[in-house]
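Novice: Need coordinates for the below:
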Amino acid sequence: MPDGYAHGRRTEGECGVAGRPRIKDVAEYAGVSPKTVSNVLNDYEHVSDRTREAVKVAIDTLGYRVNLAGRQLRQGRTGMITLAVPELDVAYFAELATLVMAEADRQGRTVLLHQTNGDRERELAALRGFDARFTDGVVLSPLALRPRDLAIRDHGFPVVLLGERPADGGTDHVAIDNVAAAREATAHLLARGRRRIAVIGGRVHGPQGTDRLRTDGYRAALKEAGVPFDADLVTQVDAFQWRDGARAASALLDTDPRPDALLCLNDHLALGALRALHERRTSVPGPLDVVGFDDVEASRFSVPSLTTVAPDKKEIARAAVALLLDRIDGPPGAPARDHVVGHELIVRESTGG
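Specialist: Coordinates of the predicted model:
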């Protein structure tokens, strides 16, 4: 073992600042050049297995850690990415943010969280990298962007969109198949004999956003089952919060005839609806079934527990970070990619599970 090491580590003052081992320390320990150590760290192919193993042993023995900040600065990058979502107090976005941060950390990146409140100007600021360009790219869940906003954006700034985008092509995109997911949830209710299925948070006309696509899936399932579509059963909401679900469910109970099932287009709406039904002494399941979307943690602990469509949130986070890092680190001009993530209908007590 070379002189100057104590139990496999250099003494303080011999390994760089405050005893931190440097590349040249690893090279000396492994008996190779600093350039060879750099090649191993960058996973270059033209390094022999024996040399690669010697370098890895030296790294482990000395406790060497790559200085990511220095590497990123040399490459003209910050090592930070932005996650821009409408509302962090909506459980789906909070859970997704946790998963994106974990995946980014695994890739040696830091996440800056930006809440847009569904405001177009705030979404545009994120899309443009906040002008100051203090992050390397953005994962954005848009609500208010217009097709033109994406058409004229700076394509040199890496962007990945989540959910439904306002225009086709040109931007990497990660989402579930919302039409198929809503069709599956509606078919489940139809199989239970429900025929007057109301949609809370739905939209019959307008842009192809998540609400419209899920309503389209609902209508497709009705058509396949030979059940007439009634536009009066589609209820729009001001926001996708508990109070909006409670308000819509209470109003639907005052209609004649009442619905016999509620398809709520997120779990916040569904959980609010369950509370309103409880206050109106309407049993679930019983006169009414309730289905939600997103499988947030609270849906497992409500009474009754909530049947819901569960998107693969871990895969959404993994794919979004991977696509963004490909844009940041890869060659410019690559074609845009669409990544469709799987989903699963989780049947719980609110539909007799």
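Novice: Please make it C-alpha for all contacts and neighbour counts, starting now.
Specialist: OK.
Novice: so how far is the first residue of stretch 109-118 from its last?
Specialist: 26 Å (CA to CA, to the nearest Å).
Novice: hmm, who's touching that stretch?
Specialist: 79-88, 97, 100-101, 104, 122-123, 126, 142-144 (CA atoms under 8 Å, 6 or more residues apart in numbering).
Novice: Which residue ranges of the stretch 101-250 of the chain form helices?
Specialist: Here the stretch 101-250 of the chain has its helices, by DSSP state H, counting those that start in this stretch, at 120-127, 147-151, 178-191, 210-225, 242-253.
Novice: of the ones you listed, which approaches Glu349 most closely?
Specialist: Between Glu349 and these, the shortest gap by CA to CA is with helix 178-191, which sits at 12.9 Å.
Novice: Quick one: distance of that closest one to the chain centre.
Specialist: In terms of CA atoms, centre = their mean, to the nearest Å, the centre of helix 178-191 is set 22 Å apart from its chain centre.
Novice: likewise stretch 166-177?
Specialist: 13 Å.
Novice: buried residues in it?
Specialist: 166-167, 171-177 (16 or more other CA atoms under 10 Å).
Novice: Can you name the two of those that sit furthest apart?
Specialist: So, the buried residues of stretch 166-177 by CA to CA: farthest apart are Thr171 and Asp177, at 17.4 Å.
Novice: coming back round to it: quick one: mark the members of the buried residues of stretch 166-177 that sit in strands.
Specialist: In this view, the buried residues of stretch 166-177 that belong to strands under DSSP state E are 172-176.
Novice: burial of Pro257, as a residue count?
Specialist: 9 (other CA atoms under 10 Å).
Novice: Correction: the previous question concerned Leu325.
Specialist: Leu325, neighbours per other CA under 10 Å, totals 20.
Novice: Give me the contacts around the host helix or strand of it.
Specialist: Using DSSP states H and E, Leu325 sits within helix 313-329. By CA under 8 Å, 6+ apart, the residues outside helix 313-329 that reach it are 96, 99-100, 103-104, 136-139, 158-162, 172-175, 339, 341.
Novice: Give me the packing partners of the helix or strand following it, helices and strands only.
Specialist: Proceeding N to C from helix 313-329, the next assigned helix or strand is strand 338-341, under DSSP H and E. Applying 3 or more CA pairs under 8 Å, 6 or more residues apart in numbering; DSSP states H and E, one finds that strand 338-341 makes contact with strand 172-176, helix 313-329.
Novice: Now show me the structure for the sequence below, then we'll compare the two:
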Amino acid sequence: MRVSLKDVAAHAGVSIKTVSNVVNNYQHVTPAMRERVQRSIDALGYQPNLTARHLRKGRTGLIALALPELGNPYFAELAATVIDAAAERDYIVLLDHTGGRREQEILVSQGFRSRVIDGLILSPIELETEDLRDRTESVPLVLLGEREFDLSHDHIAIDNVAAARTAVQHLVSLGRREVAFIGDRRGRSEPSRLRKRGWREELVSAGLSADDGLIAATDGWGRADGAEAMTRILETGRRPDAVFAYNDLMAIGAMRVLHERGLRVPEDVAVVGFDDVAEGRFSTVTLTSISPDKEAIGRLAVESVLARLGGNAPEPQSIRAAYRLIERESTLGRRQTSEGADG
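Specialist: Predicted coordinates for the structure are as follows:
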């Protein structure tokens, strides 16, 4: 039979209300009483009925997280941080895959699952401001990522222009002068545009040429896209001495092509990625990368949704999460690497 609050209260010799206060982590319970009740909880194997708890508040206990690429390690790692943060608050996360398609992002944002969720965290790629301006769905929406929206929704992102400039500044500080950018997106893409802007601004600031001949556009952002982009640049006869890639997967694809062409990383070509996914930390030449604070992004996203749900949130705000440059072998070689600085 399921152990109830009444059973725990009887075992501990306290009131049901006291047990409830401990289970709900109310702060006014004394440490001695909390320990006493927790011993009874552990002894009886009590598990709170989270479904009933949420239903009493008129909620489902579910948050939806809509991401563009579940197969991309960055989004997989980000999803894990959101799931962990939600679990700490007794919420379950439903994952949705939009494929980065505008029509699917519109469908998700307009609340086609609003009857079964309490809030939505959406990382859009192609969604436009006008797609959200007339949103009538009451389910709280928190936006992640680099799209800029002039709307009344919380938006959590890192400063992509500044982060890209940090990456290029690192390359320039190492004496690199021909810095390519791979990952310019064919069609609309705010994240790509912002990172390319940072690449260009930092090169100009350093008195170097931001040569369009060293920009490679792609349809996707995977390893094969990075390899194809690197191949196209080399086949023009240009040989940059550094590459800044839109993300780590493209950087890894580019490094493979450089290896096949007999070019050494970083001796001949230094490479910097973006996202700091685990794969880059274990590649044959470990990858220098911009590392967004994924844990903070996930925590802030969940906190923002639940604050809006509870009606005690401030005015919608744009929240900047931290980032740092992690310096590894793809720019420093096999000498000692560093952990970089916070952004």
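Novice: Superposing both, give me the TM-score.
Specialist: TM-score for the superposed chains, counting by TM-score structural alignment, normalised by the length of the second structure: 0.88, backed by 333 aligned residues with a CA RMSD of 2.4 Å.
Novice: could the ones in strands among the buried residues of stretch 166-177 of the first structure go into JSON lines alongside distance to Val199 of the first structure?
Specialist: Formatted as JSON lines, these follow (distance: CA to CA, whole Å):
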{"residue": "Asp172", "distance to Val199 of the first structure": "30"}
{"residue": "His173", "distance to Val199 of the first structure": "26"}
{"residue": "Val174", "distance to Val199 of the first structure": "25"}
{"residue": "Ala175", "distance to Val199 of the first structure": "21"}
{"residue": "Ile176", "distance to Val199 of the first structure": "19"}
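Novice: tell me which of the residues you listed is nearest to Thr215 of the first structure?
Specialist: Ile176 (14.5 Å).
Novice: Can you find the partner of the closest one in the second structure?
Specialist: Under the alignment by TM-score structural alignment, Ile176 of the first structure pairs with Ile158 in the second structure.
Novice: Map Gly342 of the first structure onto the second structure.
Specialist: Match for Gly342 of the first structure (TM-score structural alignment): Ala322.
Novice: Go ahead and confirm its match touches Asp293.
Specialist: Yes. Here Ala322 of the second structure reaches Asp293: they are 5.6 Å apart, a contact under CA atoms under 8 Å.
Novice: just the strands in the first structure please.
Specialist: 5-6, 9-10, 80-85, 110-115, 138-140, 159-162, 172-176, 197-200, 234-235, 261-264, 289-293, 307-311, 338-341, 343-346.
Novice: so can I have CSV of those showing distance to Ile328 of the first structure?
Specialist: CSV is the format used below for these (distance: least, CA to CA, whole Å):
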stretch, distance to Ile328 of the first structure
strand 5-6, 39
strand 9-10, 36
strand 80-85, 10
strand 110-115, 14
strand 138-140, 10
strand 159-162, 9
strand 172-176, 12
strand 197-200, 39
strand 234-235, 41
strand 261-264, 37
strand 289-293, 32
strand 307-311, 26
strand 338-341, 17
strand 343-346, 28
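Novice: Nearest to Thr255 of the first structure, out of these?
Specialist: Comparing the strands of the first structure by CA to CA, strand 197-200 comes nearest, at 11.2 Å.
Novice: What's the match for Arg148 of the first structure in the second structure?
Specialist: Under the alignment (TM-score structural alignment), Arg148 of the first structure maps onto Glu130.
Novice: How much space separates its match from Ser123 of the second structure?
Specialist: The value you get for Glu130 of the second structure to Ser123 of the second structure, if CA to CA is used, is 16 Å.
Novice: Next: Leu300 of the second structure.
Specialist: In terms of CA to CA, Leu300 of the second structure sits 14 Å off from Ser123 of the second structure.
Novice: The two: who's more crowded?
Specialist: Ranked by neighbour count (other CA under 10 Å), Leu300 of the second structure and Ser123 place Ser123 first, with 25 against 20.
Novice: Surely the more buried one touches Pro68?
Specialist: Yes. Under the criterion of CA under 8 Å, Ser123 of the second structure makes contact with Pro68 at 6.8 Å.
Novice: Which residue would you name as the spatial centre of the second structure?
Specialist: Leu78 (4.4 Å; CA atoms, centre = their mean).
Novice: ok, now which ones touch that one?
Specialist: With CA under 8 Å, 6+ apart, Leu78 of the second structure has these contacts: 294-295, 297-298.
Novice: can you count the residues close to the equivalent of Gly253 of the second structure over in the first structure?
Specialist: Counting by TM-score structural alignment, Gly253 of the second structure lines up with Gly272 in the first structure. For Gly272 of the first structure, the neighbour count with other CA under 10 Å is 23.
Novice: repeat for the one 4 residues further on
Specialist: Counted with other CA under 10 Å, the neighbours of Ala276 of the first structure add up to 22.
Novice: Would you mind stating the distance between the spatially closest residue to it that is not a sequence neighbour and Leu277 of the first structure?
Specialist: Nearest residue to Ala276 of the first structure in three dimensions, chain neighbours excluded: Ala246, at 5.0 Å (CA to CA, 6 or more residues apart in numbering). Counting by CA to CA, the gap from Ala246 of the first structure to Leu277 of the first structure is 8 Å.
Novice: swap in Asn39 of the first structure?
Specialist: Distance from Asn39 of the first structure to Leu277 of the first structure, by CA to CA: 64 Å.
Novice: What of Arg71 of the first structure?
Specialist: For Arg71 of the first structure, the distance to Leu277 of the first structure - CA to CA - is 57 Å.
Novice: of these two, who's got more company?
Specialist: Using other CA under 10 Å, the more surrounded residue of Arg71 of the first structure and Leu277 is Leu277, with 18 against 13.
Novice: For the more buried one, list the residues it contacts.
Specialist: Contacts of Leu277 of the first structure (CA under 8 Å, 6+ apart): 246, 249-250, 283-284.
Novice: By neighbour count, which of those wins?
Specialist: Ala249 (27 neighbours).
Novice: nearest residue to the aligned residue in the second structure for that one other than its sequence neighbours?
Specialist: Under the alignment (TM-score structural alignment), Ala249 of the first structure maps onto Met230 of the second structure. Counting by CA to CA, 6+ apart, Met230 of the second structure lies nearest to Ala254, which is 5.3 Å off, once chain neighbours are set aside.
Novice: No more questions from me, cheers.
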